[in-house]
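Enquirer: Have a look; sequence and predicted model below, questions after that.
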Amino acid sequence: MEVYTVTVATGTSEYSGTNNYIYVTLVGEAGESERTLLDNPGLDFCRGAVDQYKVSSFSPLGPLLLVRLEKQRYWVEDNWFCRYVSVEPPGGHEVLTFPCYRWFIGDGQLEIREGTAKTLKDESSPELLRHRRTELEDRQKTYRWISWASGIPRCIDAKTEADLPQDVRFDNEKRSDFEHSLHYALLELSLKKLVVQFGKSWNDLDDFKRIFWKLRSPIAEYCMDHWREDWFFGYQCLNGSNPRMICRCRKLPDNFPVTADMVQISMSSRTDLQQEVQAGNIYLLDYSIMDGVPSNTIKGLRQHIAAPLCLLYQHPDRGLVPIAIQLGQTPGLDTPIFLPSDPPLAWLLAKMWVRHSEFQVFQLLSHLLRTHLVVEVFCVATLRQLPAVHPIYKLLIPHLRYTLEINCRGRSQLISPDGIFKRVCPPEMMMMMVMMMVVMVVMMVMKMMKMMVVSTGGDGLLVLAQKEYQVLTYRSLQPPCDFRDRGVSQLPNYFYREHSLLLWEVLHSFVSGMVTLYYQSDGDVREDLELQTWIRDISQEGFTELPSFGLSSSLSSREDLSTLLTVVIFTCTVQHAATNNGQFDWCAWVPNTPCTMRQPPPTDKDAVTMEMIMATLPDVSQSCVQMAITWHLGRAQPDAVSPVSMILLGQYTDEHFSEGRALEMIDRFRVELKEIEDHILSQNQGLDLQYLFLLPSRIENSITI
């Protein structure tokens, strides 16, 4: 009789434990063990438990191949989350670890294999080849592609989040945190009193402080004090919530007839506009993508959209400052060019219109499309085409956590034909609608909820996303290429650029090391049939209707693979943090980044009054929703939640890798992230306006919000 010591680890989140029957069978090359009920005296399979058992076999099993786990109902159905199983063979042989990290739902069985990462060519056992093939066949039935709407990336085939497998759902702690945090925001802001004031304008700019007195941050307060200043406007183009919009202006656009005389007062002495263009000191914000996008209508009141052009100058003393703004793409008498020398209120309102367009672009394009929806493609393809033992699956899966549920909830509850996006919100319903957000308790839902009070809600959301998708390129997702192509490599105080490149290099080095560990040559990459099927699924199924994306449908080298994997992980982590984590800081002071505009852009610079500005900015209820949601989305999760629900960049709580060299690389990756952390903190010491959004300790390991 051979006796094996089997250790079973249950999940640590709420409701991971079970009181159902759990059986185990060890499968080796020479046979199977007895089917053994795991039943020690006392409590087995409690939350966080690590239980040990003895499993017998009448004869030696030889090298172990699989662990077969079975769950059977005892009294009532009780789901179970298994982290891993470890097996110590008789005779003091090396302990083998079998990663699981799966939910057992209902009666059934699951076979898991030892954790050493292997590509298809590394397999020699017919039994393991069968297991590999069966796993993918089952996953492809579970995770299917669907086109939710034409002209955007394809997504997971799930009508609601309830259709998703439990393995990709939120844990209970995360759901609870959502509910309590938004409820807290509503109470703190006294929104129950203010949110019903739909259509009521504030009396003056200082009135916005009425929703700004409890939920605060150092940057939001700094923004409230400095938002009118031109240098602060320029700073946000570099380090705000959408820091990749600005481009070098190599030639003035034909539809933006700015003359040297117009802006000479903004230039430093002994220079002019043309000289500064040639010197590379003139930059452009071009919101042409907003042109023609239909605007939202809320309770019969049409909201308004502009497609501005904004010229900026890198002044040697004042920093990056705006010097000319045109609020439409077609110049004319009704589309004047606003200048800093204009009446102060006219120049202020013009900047507000640019910032309003910025709100739409960063929320829908930089944030939703370029992180959430792009990453979903890689998520679905990974689940469909790579078995759990594949090294690339092990590398990517921690960075894809929760993304499917976030995106699915947004589509099913808000932007579907019957979703909240399409509904009218009369005054008497506004309070109910806000409280509905508490019930939804999903971060993505509430992120999209803002579109009920933004000018691109309804059909405009999809139109804008479709327009951006058509110009989306794989190259633009790579920071080194993106900064070069935008001509912004020399812009000073561009902390987003500096920190992004530092993190990109560390990520690329880590990923390249992992790729080199499992692929000895470029030929190994080309010959990995599962990997090649994965990239075809991404390029041909996920990114459909996108002929100019620029991602090949095959991988020919280790460098190609390393770059692609770095793009995926960077987008899941760094890029998402750059656009998400500062939402409250930059948007809490509503006049700085208004979610909607209730009057059309001004056509007469001399006619701008404070009354016109207040009638244009978001009303009381819209301001309340903007304030509450941006705080809810941009806040740091509480310590009580973070050990389970918030996993930071480089922290791999699910140990998919077991090889010593792979673990050494992960440890080195963490050391390098700590060095970047220290550098950023040192760089920001003493600064009144700190850029800390890309501190590794503030970057989540996946898109979970």
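Expert: Now that the structure is in, tell me what you want to look at.
Enquirer: Going by C-alpha atoms from here, please, whenever you check contacts or count neighbours.
Expert: OK.
Enquirer: Let me see the ranges of the helices in the stretch 501-650 of the chain.
Expert: Per DSSP state H, counting those that start in this stretch, the stretch 501-650 of the chain carries helices over the ranges 522-526, 529-536, 558-570, 576-580, 583-587, 610-616, 620-634, 642-645.
Enquirer: So for residue 386, which of those sits nearest?
Expert: helix 529-536 (6.3 Å; C-alpha to C-alpha).
Enquirer: Distance-wise, check residue 525 relative to residue 392.
Expert: Residue 525 sits at a distance of 11 Å from residue 392 (criterion: C-alpha to C-alpha, to the nearest Å).
Enquirer: Now the residue lying closest to residue 546 once chain neighbours are set aside: which helix or strand?
Expert: Leaving out its chain neighbours, the residue that sits closest to residue 546 by C-alpha to C-alpha, 6 or more residues apart in numbering is residue 470, at 6.3 Å. Secondary structure assignment for residue 470, by DSSP states H and E: helix 459-471.
Enquirer: If we go by neighbour counts, what in that helix is buried?
Expert: Neighbour-count burial for helix 459-471 flags 459, 460, 461, 462, 463, 464, 465, 466, 467, 468, 469 (criterion: 16 or more other C-alpha atoms under 10 Å).
Enquirer: just checking, next helix/strand downstream of it?
Expert: Following helix 459-471 in sequence, per DSSP H and E, is helix 479-486.
Enquirer: just checking, what packs against that next one?
Expert: Counting contacts by 3 or more C-alpha pairs under 8 Å, 6 or more residues apart in numbering; DSSP states H and E, helix 479-486 packs against helix 495-518.
Enquirer: What are the contacting residues of the helix it packs on?
Expert: 118-119, 238-239, 243, 391, 479-480, 483, 489, 558-559, 561-563, 565-566, 569-570, 574, 578, 661-662, 665-666, 669, 672-673, 676, 680, 691, 694 (C-alpha atoms under 8 Å, 6 or more residues apart in numbering).
Enquirer: hold the first one in mind and look at this next one:
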Amino acid sequence: MIRSLSTEHPVYALLDYHFFADFGMEYFARRELLSPGTPYDQVTGYGATGSLRAVMREFGTTSVELDLPTDLAAREVESLTDYRLNRYGTKYYSIIKTFVRKYVQAYYQNEKSIRDDAELQKWAQRSSRLEYIHGFPAVFTGYDDLVRLLTHFIFENAIKHHFMNGQASWHSIASPFHGPALYNKPLPTKKGEDVNPLDYAAPSETVPKMAYLYSWFTRQVPVNASALNFYLVEPFTKETLLVEPILEFQHNMQDMEHFVEFAEKQEMHPIDIFKPSSLPFYSFI
């Protein structure tokens, strides 16, 4: 439905910057992960078809309205300071929202201009009618609903995704154990039950495939692709009104880099994947 917007539209430019690789990723995932016989199919408990069914089931509950603040509140975890999606995620969300608001205001001088944007409103109208898209506004009434939507999309793709996938996937394995293999057998529901740890491990003959599979998920993030350097490309650098918002965004991300480094040094088991320098602007794995 983003085709409702011209490629020169500022909202299209912003979303295309973050999502341009996702369409190719969808094809890659179907072919290399969610097809029978793939390494993923052989080393995960759900398997390829089971994972695909799980994804399809999520379509029924996923909503555009379930942004980070709403999600944390619904799960009542706002006060869990050790929960990294809370500790770091809320700060990232705020930084992105601040930039997005200034970005939107650079192109829309008032809220009436948002309501009068035929392309933008057509995008909202069409997207709100899609079967598996829940909570998409049928009309943008002003700054708040547009900023909230764009902030949510950017945060999900450029921040939250990397908290759970990419390098996070690589760090989740300790051969022959890894997270998805835990579904090979139901976990005990009562105390005192005998457990064979190997029931929750990849079979020995598939361990090489497991290591190969998860090696896809870890690689160095190029400096020019990290959150420290978001938006330092055209068309954003050509816009005079975006000079200050981009500069402020960079300063905020530099502060986040130092904050995450300091916070992780206080941990018994520090992790370095939550720093801006480890977060690419698109959802590569």
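Expert: Arrived safely, thanks for sending. Model, not experiment: these values are computed from the prediction.
Enquirer: Give me the TM-score for these two chains.
Expert: Superposed pair, TM-score by TM-score structural alignment, normalised by the length of structure 2: 0.88. Supporting alignment: 282 aligned residues with a C-alpha RMSD of 2.5 Å.
Enquirer: Would you mind finding the match for residue 213 of structure 2 in structure 1?
Expert: Under the alignment (TM-score structural alignment), residue 213 of structure 2 pairs with residue 629 of structure 1.
Enquirer: what's the counterpart of the residue nearest to residue 546 of structure 1 in structure 2?
Expert: Aligned partner of residue 470 of structure 1 by TM-score structural alignment: residue 60.
Enquirer: Does that match touch residue 54 like I think?
Expert: No - counting by C-alpha atoms under 8 Å, residue 60 of structure 2 does not reach residue 54; the two are 10.6 Å apart.
Enquirer: Tell me where the stretch 251-400 of structure 1 has strands.
Expert: Ranges of strands in the stretch 251-400 of structure 1, per DSSP state E, counting those that start in this stretch, are 282-286, 297-298, 301-302, 309-315, 319-326, 337-338.
Enquirer: okay if I get those as TSV plus distance to residue 180 of structure 1 and mean neighbour count?
Expert: Putting the strands of the stretch 251-400 of structure 1 into TSV (distance: least, C-alpha to C-alpha, whole Å; neighbours: other C-alpha atoms under 10 Å) gives the following:
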stretch	distance to residue 180 of structure 1	mean neighbour count
strand 282-286	39	24
strand 297-298	28	22
strand 301-302	32	13
strand 309-315	41	23
strand 319-326	41	24
strand 337-338	45	24
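Enquirer: do you know which of these lies nearest residue 275 of structure 1?
Expert: Of all the strands of the stretch 251-400 of structure 1, strand 282-286 comes closest under C-alpha to C-alpha, at 9.5 Å.
Enquirer: and the closest one, which stretch of structure 2?
Expert: Residue span in structure 2 matched to strand 282-286 of structure 1, by TM-score structural alignment: none.
Enquirer: Same check on stretch 390-405 of structure 1?
Expert: Going by TM-score structural alignment: stretch 390-405 of structure 1 matches residues 9-24.
Enquirer: returning to that earlier point: tell me who's in contact with the match of residue 213 of structure 2.
Expert: 182, 446, 447, 450.
Enquirer: one more time with 10 Å, if that's ok
Expert: 182, 185-186, 434, 437, 443, 446-450, 583-584, 587-588, 635 (C-alpha atoms under 10 Å, 6 or more residues apart in numbering).
Enquirer: ok, now how distant is the closest residue to residue 134 of structure 2 other than its chain neighbours from residue 147 of structure 2?
Expert: Spatially, and ignoring its direct neighbours in sequence, residue 134 of structure 2 is nearest to residue 63 (4.6 Å; C-alpha to C-alpha, 6+ apart). Going from residue 63 of structure 2 to residue 147 of structure 2 by C-alpha to C-alpha gives 16 Å.
Enquirer: Which of these two has more residues huddled nearby?
Expert: Higher neighbour count among residue 63 of structure 2 and residue 147: residue 147, with 21 against 14, using other C-alpha atoms under 10 Å.
Enquirer: Map that one onto structure 1.
Expert: So residue 147 of structure 2 corresponds to residue 562, using TM-score structural alignment.
Enquirer: if you skip the residues just before and after it, what's nearest to that match?
Expert: residue 512 (5.2 Å).
Enquirer: related to what we said a few turns ago, minimum distance to residue 493 of structure 1: which of the helices of the stretch 501-650 of structure 1 has it?
Expert: helix 576-580 (15.7 Å).
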